[in-house]
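1. Here's a sequence, model it:
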Amino acid sequence: MSEKVLYFKSWLASKYINLLGDNSYDFKSILIIKMDEIGDLVTALPVFYNLYQLYPDAKQTLVCKSFNTIFFKHLDYIDCVNDFKEVTENDYDLIIDLRGTVETLHYALAKKPKLRLDRGSVRLKNKFSGGQKNEIDTNIEVIQPLLREHVIWSNKIVTGNDEHQKVADYLQEEGIRKYVILHLGARDEARRWPIDRYAEIITHINKTYSLSCLLVGGPDDKMLNDTCLALVKSKLNLNVVGEFNLLEYAALCEKAALFIGNESGPLHIAAAQNTPTIALFGPGVKDVFYPKNDTSIIHHYFLARKHKEQTVANSTIFSIKVSEVMESVGKVLKE
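-> Below is the predicted model:
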């Protein structure tokens, strides 16, 4: 089933369920469905924070991918489930479908909660009234019927003493005080800025600001980082793949002078922690996944036609020049 058809069916399901719905009800059990990637989950965090503010006594159950569970370590009002089948026998007062499937749609119709809110309805409405919005705005709009005067827009990840201590110990051991984080990877190669250009940026940061560069990412990025650092003479820099889990990485971002990277999960985590970011985009839709903090600089070029269908052969990410990224680095680090 295509995404557009699923959105339409989701809209119909919510209309049917909510005929007798009551958004003033004091919900005690809330099911949120967000079977998505890291960056998508991070942009949805305001939903959980607002729900807690509205219904502090309610238990939130989140169905998410296993690697995203860690983001809720310090939020004791949320239970994470990684297999939707674990909740199918349960009843919930409120269901919020932020990224579901046909299965989750049928579940809602069978259980008929007191209210169902869904991303599909919002995306369908926005398609006919101005286009797709920034992901944080879209997620907030899903729960708009519940919101009151004070809305929490921040999607800052909650980190704890353990994460900050791990980062502090690592930095002390390596003799690093001030640093820049870079993420070179992306699942889609059309979203990857060339590593030789990143090497030029790292060399510039080393020489001009005497700062270390920490190259982050998942296991698939380790070789990519090593290849890049082999092009850099300075030994100030480190490939830190494998050193930190996602929550520790969020704590690492909080202390960073700057983040530079492609559109990816690490970018969204850095932006959530209010780290100054220089974001490099290729095929992405304008505005939708842009960081929303006040200290972000976006580099993004567009094709006149079929922009979203870019491949490595014609990706606009290759239009981003080293000189313009260096200029952005200067604006953030204040030469």
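2. C-alpha only now, for contacts and for neighbours.
-> Will do.
3. show me where the chain has helices.
-> Counting by DSSP state H, the chain has helices at residues 3-17, 38-43, 45-54, 102-111, 119-127, 135-142, 161-174, 195-209, 222-229, 246-254, 265-272, 322-333.
4. this one next, for a side-by-side:
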Amino acid sequence: MIEYKDMSIPSLLKQINSRNYDVLVNLRRNSSKLHHLIMPFVNAKEKFSHSTQNLNARAYDYHALIPKKDRYIANAHLQALNGAKNTNYQTSIIDTIAEGHDIDNFKNALVLLPGGGAGSFKRWPIQRFIDSAESILQSNQQLDVAYIVLGPQEQEYNDVLPSSFNGVPVVVFNSPSIEQLVAMARKTKLTIANDCGPAHIFQMMQNPLVMMFGWGSNNLKKMPQEVIKEWFLFTDRSLPLLPSDPSGSIESISTDKVIACGNAMLNLQ
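-> Coordinates of the predicted model:
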């Protein structure tokens, strides 16, 4: 992984070429700077990418043309890799990075992901997560534990989270590693999530998931109806929930709806 924020073009090119990569994959599909000013001069033996324009293909050994918002972002990355290497990887390949990172002995978990780093318009209220978890755990005896994942912006939630839901222990993970998140996703019977970074790991594992979206009146460019194909992985075990209010407020998604969808997911297993 190369972090190039605030780097000049010559500095970035020098850093890349100093490492003599065998394979370089450009995942920044919308970056004209990378496609036209960096990648043509990179000394990697093989270069792969995908983007929305065939014009970008000339800088690569393999380039996948994928229309914007046409498919889930991880599947777009995998399409470029699979096409270049003649493989057939699915998003669940992420499971392999958790080998040796088992988090505990619990097997049947309810996972709550109440984060939303982009702002409050993406965060369903924490009390509704709590109320939903209590109801779902009361109705479903097969769940052994509730995992709750918090990032730096959700630390205040520690003050209101209980130590158990109806006798089911609660385990809070503060800024867990990717390996821990994948290990957790292995054990989930149901995940309830906001549109947040950790939710992508749980989507890619393709386990039962209920995910809430919101955009709010000041973020109309982020309306999920327009971009949901790109940021939500539709499977037979995933449900996206959208606001009922025209304003796009995530708070208009009712607790009853989340509970009903969660119970339905569990009953199908």
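5. Quick check: TM-score for this pair?
-> Between these two chains, after superposing, the TM-score reads 0.71 (TM-score structural alignment, normalised by the length of the second structure); 236 aligned residues with a C-alpha RMSD of 3.5 Å.
6. Of the helices of the first structure, which is nearest residue 151 of the first structure?
-> The closest of the helices of the first structure to residue 151 of the first structure is helix 45-54. By C-alpha to C-alpha, the value is 6.7 Å.
7. in the second structure, what residues pair with that closest one?
-> Per TM-score structural alignment, helix 45-54 of the first structure has no counterpart in the second structure.
8. which parts of that helix are buried?
-> 45-52, 54 (16 or more other C-alpha atoms under 10 Å).
9. quick revisit: if you compare the helices of the first structure, which one is most tucked away?
-> With neighbours defined as mean count of other C-alpha atoms under 10 Å, the helices of the first structure peak in mean count at helix 265-272, which reaches a mean of 26.
10. Mean distance between that helix and the second structure after superposition?
-> Superposed on the second structure, helix 265-272 of the first structure shows a mean distance to its aligned partners of 1.7 Å (mean C-alpha distance after the TM-score superposition for the first structure).
11. what's that helix aligned against in the second structure?
-> So helix 265-272 of the first structure sits over residues 197-204 in the second structure, by TM-score structural alignment.
12. who's in contact with the spatially most central residue of the second structure?
-> Taking C-alpha atoms, centre = their mean, the centroid of the second structure lies closest to residue 200, which sits 1.4 Å from it. Listed by C-alpha atoms under 8 Å, 6 or more residues apart in numbering, residue 200 of the second structure has no contact partners.
13. any idea how far residue 234 of the second structure is from it?
-> 12 Å (C-alpha to C-alpha, to the nearest Å).
14. Straight-line length of stretch 229-244 of the second structure, end to end?
-> Start-to-end span of stretch 229-244 of the second structure (C-alpha to C-alpha) is 19 Å.
15. Likewise for stretch 96-115 of the first structure?
-> Separation of the first and last residues of stretch 96-115 of the first structure by C-alpha to C-alpha is 9 Å.
16. Next: stretch 189-199 of the second structure.
-> OK, stretch 189-199 of the second structure end separation, C-alpha to C-alpha: 14 Å.
17. Likewise for stretch 124-143 of the first structure?
-> Start to finish, the residues bounding stretch 124-143 of the first structure are 15 Å apart (C-alpha to C-alpha).
18. And the contacts of it?
-> Contact with stretch 124-143 of the first structure is made by 4, 7-8, 11, 40, 43-44, 46-47, 96, 98, 117-119, 122-123, 153, 287-290, as judged by C-alpha under 8 Å, 6+ apart.
19. next one: stretch 124-140 of the second structure
-> With C-alpha under 8 Å, 6+ apart as the test, stretch 124-140 of the second structure has contacts from 110, 112, 114, 143, 157, 161, 165-166, 168, 192, 194, 212, 250-251, 255-256, 258-259, 262-263, 266.
20. Could you export the helices of the first structure as JSON lines, including distance to residue 31 of the first structure?
-> Listed next are these as JSON lines, based on distance: least, C-alpha to C-alpha, whole Å:
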{"stretch": "helix 3-17", "distance to residue 31 of the first structure": "14"}
{"stretch": "helix 38-43", "distance to residue 31 of the first structure": "15"}
{"stretch": "helix 45-54", "distance to residue 31 of the first structure": "11"}
{"stretch": "helix 102-111", "distance to residue 31 of the first structure": "10"}
{"stretch": "helix 119-127", "distance to residue 31 of the first structure": "14"}
{"stretch": "helix 135-142", "distance to residue 31 of the first structure": "14"}
{"stretch": "helix 161-174", "distance to residue 31 of the first structure": "28"}
{"stretch": "helix 195-209", "distance to residue 31 of the first structure": "42"}
{"stretch": "helix 222-229", "distance to residue 31 of the first structure": "37"}
{"stretch": "helix 246-254", "distance to residue 31 of the first structure": "23"}
{"stretch": "helix 265-272", "distance to residue 31 of the first structure": "24"}
{"stretch": "helix 322-333", "distance to residue 31 of the first structure": "41"}
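21. for those, which one sits closest to residue 63 of the first structure?
-> helix 102-111 (10.3 Å).
22. Show me what that closest one is packed up against.
-> helix 3-17 (3 or more C-alpha pairs under 8 Å, 6 or more residues apart in numbering; DSSP states H and E).
23. Which strand or helix spans residue 63 of the second structure?
-> For residue 63 of the second structure, the host element (DSSP states H and E) is strand 62-65.
24. Please compute how far that strand lies from its chain's middle.
-> 23 Å (C-alpha atoms, centre = their mean, to the nearest Å).
25. Stretch 200-212 of the first structure too?
-> 27 Å.
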